[in-house]
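1. got a structure for you, letters missing:
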């Protein structure tokens, strides 16, 4: 949708005008009204004029000599030098001695130049600035506040080429809910006929990058009405009351352009819960109070719809969420498998893509990705195709771009030593082999020992065959065993451990703790929640809600769980040591193997290997 911009000069423009006026007073106006100008010369010039008898009047003071030319049209001054015969020479040259060479300006001139003229100029300039600000801000306090009470909402006018629901994929439920708002803006009569009133507001809730702002623009595009967009942080001002003034101005503009849509992004910046805590933000609370008042006061029948977006719904004030203000809460979650496929196709429409691209395979590899990340994946694939001098995107480009988003770019300048490369090979094959030898474990998709910019020296990618929404206890335990497989391989083959398992340890511990504290998968604690999750859309921070004694017992259970799965992984690798050596050697030589290659080697008929050590690699 096309944004409407009102041209306006910045405040620095008016400050420059004031500066120019002051400079003109000092360097142009004042010299015109001044009745004299004194020019400073050196003493030799003074002596030359005496010798040529060009001195008219002279006044000798203790620290300077002031004199005029013969016509007394110019006034000069110079320093004093010890000269006992100076007076005689001046007398002989015909100079007249006078103490009133410099005449004071008249009191009227002083009053005119020093007070009246500056006042007239500044009053006139103030009137000009007030008119300009009034014309842009609607007059009143807006002109006095130099725009601090003016909302900075971006206005998008009606546009047939704007964003539509067809441009938003993967959020079918959200589009279905919001389409009713569009229908009301188009045909309000059929709703009024039955007595229904339009919802005043809808709150879009979801993780970052899922398309909340895009959905809001799509609603405006489908309804073909003006769209006001502003961020919650733009209401926050240094002076108390300015944020409330911006809210009033925003709703005033919206009522004038009704029917329209007002979108407030990141509304949690001003909509957080109020309370009597010490150090509260009076400005933010006043802004929130004004927003609540405006939402209650405006006439919904005019067709003004308020949309807001946040990824911290738990922090919002209950008064803001009640029916009559935000009547609907629209979840905008991470897309499922089909949603990811649709999003990839939407973004691929703008690109030149090969005919053999399998969007299903790419979407499965990008499990858990948001719409913004999927758009980035397609763009990265296009950039890779250009780097390789190709005219279209291939399947390999998309698969590599998934890895770039997940693990970063390949670090081509980082060369591992042979020993480190061998350790990483066994570590990654340890993960893959433990995963493959367990039931109900995701298939191995790719194994690589090429370092990435994320800091990973290698990784094993597992991809589910289909969409997975629930995980059983056995699946979680298998996942912990898979995470410990890398360290287990190091212990089994090299009889020592490295720092390479730090991320594995962190994930295994976190998963084991969640099984006990949140999922109720421990017989001793049963179905008792020991941990609460906050900010579920921003990383899911957790906090314990049990006694210190219980926390100690939980820590013990977590250690036992991880230790059991670690022993299980060790046993699997011992039972399949021949395949461990064979696969590690293959990975060491090729650096990257696909899941298909991995399974072919694993399922091949076992041949007796010659007795060897890892040094032979």
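-> Alright, I've got the coordinates. Everything numeric here is computed off the predicted structure, so don't read it as measured data. Residues are numbered from 1 along each chain as shown.

2. CA atoms for contacts and neighbours, from now on please.
-> Noted.

3. surely residue 89 is in contact with residue 50?
-> Yes - using CA atoms under 8 Å, residue 89 is in contact with residue 50, at 7.3 Å.

4. residue closest to the middle of the chain?
-> Geometric centre of the chain, nearest residue: residue 208, 10.3 Å, by CA atoms, centre = their mean.

5. kindly provide the distance from that residue to residue 217.
-> 16 Å (CA to CA, to the nearest Å).

6. mind checking the SS state of the residue nearest to the centre of the chain?
-> Under the three-state scheme (DSSP: H, G, I helix; E, B strand; the rest coil), residue 208 adopts coil.

7. gap between it and residue 528?
-> In terms of CA to CA, residue 208 sits 31 Å off from residue 528.

8. before we move on, what about residue 224?
-> Taking CA to CA, one finds residue 224 at 51 Å from residue 528.

9. neighbour count winner among the two?
-> residue 224 (23 against 15; other CA atoms under 10 Å).

10. can I assume that one is in contact with residue 159?
-> Yes - Residue 224 lies in contact with residue 159 (CA under 8 Å); the separation is 6.5 Å.

11. picking up where we left off before, show me which of residue 89 and residue 50 is the more surrounded one.
-> residue 50 (20 against 15).

12. buried residues in the helix or strand where that one lies?
-> Under the criterion of DSSP states H and E, residue 50 resides in helix 43-51. Of all the residues in helix 43-51, those buried under the rule 16 or more other CA atoms under 10 Å are 46, 49, 50.

13. how far does the following helix or strand past that helix sit from its chain's centre?
-> Once the chain leaves helix 43-51, the next helix or strand it forms, by DSSP H and E, is strand 55-60. Relative to the chain's own centre, strand 55-60 is displaced by 74 Å; criterion: CA atoms, centre = their mean, to the nearest Å.

14. from the contact counts, what lies against strand 55-60?
-> strand 65-69, strand 96-97 (3 or more CA pairs under 8 Å, 6 or more residues apart in numbering; DSSP states H and E).

15. quickly compare the ones you listed and say which is most buried.
-> Stretch with highest mean neighbour count among the helices and strands packed on strand 55-60: strand 65-69 (a mean of 22; mean count of other CA atoms under 10 Å).

16. now the closest residue to residue 526 other than its chain neighbours: how far from residue 288?
-> Closest residue in space to residue 526, ignoring its immediate chain neighbours: residue 520 at 5.3 Å, by CA to CA, 6 or more residues apart in numbering. Separation of residue 520 from residue 288 (CA to CA): 40 Å.

17. before we move on, what about residue 452?
-> From residue 452 to residue 288 the distance is 46 Å (CA to CA).

18. who has more neighbours out of these two?
-> The neighbour comparison of residue 452 against residue 288 (other CA under 10 Å) goes to residue 288, with 26 against 20.

19. ok, and here's another one to check against it:
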């Protein structure tokens, strides 16, 4: 605070000095101008000029006569003045002049100093005060800080000292691989000597890459919190201004501050704002390119042994300049991807640790029901559930609050003021049951979790929620065909029951078309194009937009192949519903009464007609439980054997040490150690097998 006051005081002193210099310059200029354009003459000379017709105008003031010479005078262009001696004959002489001389009177002139103040100083002071007011408003720190026009080239990074960060790896869940990759950075900042002694150099920069909301900024803060070093945080867009050269100046200032506070971490969020590739000449930007060049220069210039680590974050790594990613700069890439089921559960527990939870809360169920959700989504779910509990005047969160929060995130809140007509409500009910019934009767489809015809604020008049039983990292051609068939089940139900089509299936059709096109152009799942890539994926971590890499003729064939897949799926959906029209009518009528059906209620009605499906599900469940039990028993036996061998090994080592200090462990102990290693390897393989299953 004291330093800021000194800077502010210094800024005001500098400002006053500038003001005095300008004041002296204007005063001198005014004096020189007056001397060059005015001249004093005697009263006799004035009379001679009247007689010689060399005066065009005379202004009579209290003390002086101000004379404007005529064009034939040697004083043409100047202003002459002489003393006013109160001559009684002056007026008649001016009247009798030929040609006649214009003369006027004027109030006594104020002092030259006052005239100078009013003419120059006051206007200048007014504009100066206006200038100071405007620029103090534009800048955040006034004249002497990094903000405002006077500090436009200074770094505007937020600096967090060790005790202000307040984030460690305990606050980061679901990103174990990313944390493991960055532990080396923390170790280097804490114990640099261990690395410098052996001659190792830590990468100067690490790039955090992943979709929005996965916790890239949080991880960067946690690294600084674990290392207990200062943390410089700023956005890539904060470097670039309308003035060329400002960004480069801010980069220099940032690294200058970082060197002064080393060891430290510099975090640049959305680094693609300044690190965009320079290959595209159509989108060149001098200011951005100068900023990037300065960043590259600074990264090459500083010594990594000083303990300065640069972390960048982006969700568009494909557009970054290659020079930024080469060894010696951002040469380490850390993927911060969407968390898996276990990761989601861990994230939910982190965000729920300060929330009062009821006894019925099962975060495992919520984690299973939110595939694809990122950390920000899960934090929002916990917060929404807490808000719902407060609205219902409860002091703790129930499982129903969490379930409702998931639906709010997916489809929005219930729209209670939207009342559907009986005809529309019936159409929506059959549409949603069409989705659910096709999903239930297609082998390999995700189980139905919930069916509802309650309108939501995001535009859905109803929806069918399916939840996978396990995480899937690969999708087969059959699975994709099933997904498309389920998507078209709603429209197919409308056609089978009402023989009409409505706009309610627009989103289903869009998603089905996208999946069918990807099967043809990206995944190579058709005989026509075999394994030929016709589209490339861009912005993988954002919208995943596909760009076609084929001719117009090929593009036409691609559309034909996509249409063939959609028609096949449409036919399958209509066939399933046609063969199960009785079940479709029964479930839809119950849904019209209840408005919401849960998965177990829905499946009980399906099992009544198809008991073999229930038997198969129960058999699969028993096999899975038996497999898990056998695995746990094997793990338990292996662990017991492992503990026994380790205990024997410790006893033998202790005995051997007592007998012969400094002598190598005998062969028997070594054999036990080998057995221990073999058993540990078997345990690891068993664990991997469970993960695969």
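-> Done, it's in. For clarity, every value in this text was computed on a predicted model and none was experimentally measured.

20. what's the TM-score here?
-> The TM-score (TM-score structural alignment, normalised by the length of structure 1) is 0.79; 520 aligned residues with a CA RMSD of 3.3 Å.

21. if we can go back for a sec, to residue 446 of structure 1, which of the helices and strands packed on strand 55-60 of structure 1 lies closest?
-> The closest of those to residue 446 of structure 1 is strand 65-69. By CA to CA, the value is 96.2 Å.

22. from the chain's centroid, how far away is the helix or strand just after that closest one?
-> Sequence order places strand 75-78 as the next helix or strand after strand 65-69 of structure 1, per DSSP H and E. When distances are taken as CA atoms, centre = their mean, strand 75-78 of structure 1 is centred 66 Å away from the chain's centroid.

23. so strand 75-78 of structure 1 matches what in structure 2?
-> Under TM-score structural alignment, there is no match for strand 75-78 of structure 1 anywhere in structure 2.

24. what helices or strands is that strand leaning on?
-> Short answer (3+ CA pairs under 8 Å, 6+ apart): strand 75-78 of structure 1 packs on strand 38-40, strand 65-69.

25. neighbouring contacts of the first one?
-> Counting by CA atoms under 8 Å, 6 or more residues apart in numbering, the neighbours of strand 38-40 of structure 1 from elsewhere in the structure are 74, 75, 76, 77, 78.

26. dump those to JSON lines, plus distance to residue 383 of structure 1.
-> Listed next are those as JSON lines, based on distance: CA to CA, whole Å:
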{"residue": "74", "distance to residue 383 of structure 1": "76"}
{"residue": "75", "distance to residue 383 of structure 1": "77"}
{"residue": "76", "distance to residue 383 of structure 1": "76"}
{"residue": "77", "distance to residue 383 of structure 1": "76"}
{"residue": "78", "distance to residue 383 of structure 1": "76"}
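
27. so which bit of structure 2 is stretch 377-385 of structure 1 matched to?
-> Stretch 377-385 of structure 1 maps onto residues 381-389 of structure 2, going by TM-score structural alignment.

28. average offset of that stretch relative to structure 1?
-> Following the fit onto structure 1, the mean deviation recorded for stretch 381-389 of structure 2 is 0.6 Å by mean CA distance after the TM-score superposition for structure 1.

29. run the chain-centre distance for that stretch.
-> Mean-position distance between stretch 381-389 of structure 2 and its chain equals 24 Å (CA atoms, centre = their mean).

30. what residues sit buried inside it?
-> 381, 382, 383, 384, 385, 386, 387, 388, 389.

31. now do stretch 673-689 of structure 2
-> 673, 675, 676, 679, 680, 683, 686.

32. in structure 1, what range does that stretch match?
-> Counting by TM-score structural alignment, stretch 673-689 of structure 2 sits on no residues of structure 1.

33. try stretch 150-160 of structure 2
-> Using TM-score structural alignment, stretch 150-160 of structure 2 pairs with 146-156 in structure 1.

34. ok, which stretches of the stretch 501-650 of structure 2 are strands?
-> Listed in chain order, the strands of the stretch 501-650 of structure 2 (DSSP state E, counting those that start in this stretch) span residues 535-538, 545-548, 596-598.

35. residue 468 of structure 2 and residue 44 of structure 2, how far apart?
-> 114 Å.

36. which one of those two has more residues nearby?
-> residue 468 (15 against 10).

37. if I pick that one, what's in contact with it?
-> 368, 369, 371, 446, 447.

38. would you reformat those as TSV and include secondary structure and neighbour count?
-> Listed next are those as TSV, based on DSSP: H, G, I helix; E, B strand; the rest coil; neighbours: other CA atoms under 10 Å:
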residue	secondary structure	neighbour count
368	helix	18
369	coil	20
371	coil	18
446	coil	18
447	coil	17
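
39. so which of these is the closest to residue 330 of structure 2?
-> When those are compared against residue 330 of structure 2 (criterion: CA to CA), the nearest one is residue 371, at 31.1 Å.

40. where in structure 2 does stretch 462-480 of structure 1 fall?
-> Against structure 2, stretch 462-480 of structure 1 falls on residues 466-484 (TM-score structural alignment).

41. could you pull out the helices for the stretch 251-400 of structure 1?
-> 268-271, 282-297, 318-321, 337-348, 359-365, 371-387, 395-407 (DSSP state H, counting those that start in this stretch).

42. now do the aligned partner of residue 264 of structure 1 in structure 2: how many residues are near it, please.
-> Using TM-score structural alignment as the criterion, residue 264 of structure 1 maps onto residue 268 of structure 2. Applying other CA under 10 Å, we find 25 residues neighbouring residue 268 of structure 2.

43. wait, residue 268 of structure 2 sits on residue 236?
-> Yes - Residue 268 of structure 2 is within contact range of residue 236, at 5.9 Å (criterion: CA under 8 Å).

44. give me the stretch of structure 2 that stretch 317-326 of structure 1 matches.
-> Using TM-score structural alignment, stretch 317-326 of structure 1 pairs with 321-330 in structure 2.

45. let me fix that, I meant to ask about stretch 32-51 of structure 1.
-> Taking TM-score structural alignment, stretch 32-51 of structure 1 hits no residues over in structure 2.

46. do stretch 435-450 of structure 1 as well
-> Using TM-score structural alignment, stretch 435-450 of structure 1 pairs with 439-454 in structure 2.

47. quick check: end-to-end length of the matching stretch?
-> Counting by CA to CA, the terminal residues of stretch 439-454 of structure 2 are separated by 20 Å.

48. related to what we said a few turns ago, how far does the helix holding residue 50 of structure 1 sit from its chain's centre?
-> The chain centroid and the centroid of helix 43-51 of structure 1 are separated by 73 Å, computed with CA atoms, centre = their mean.
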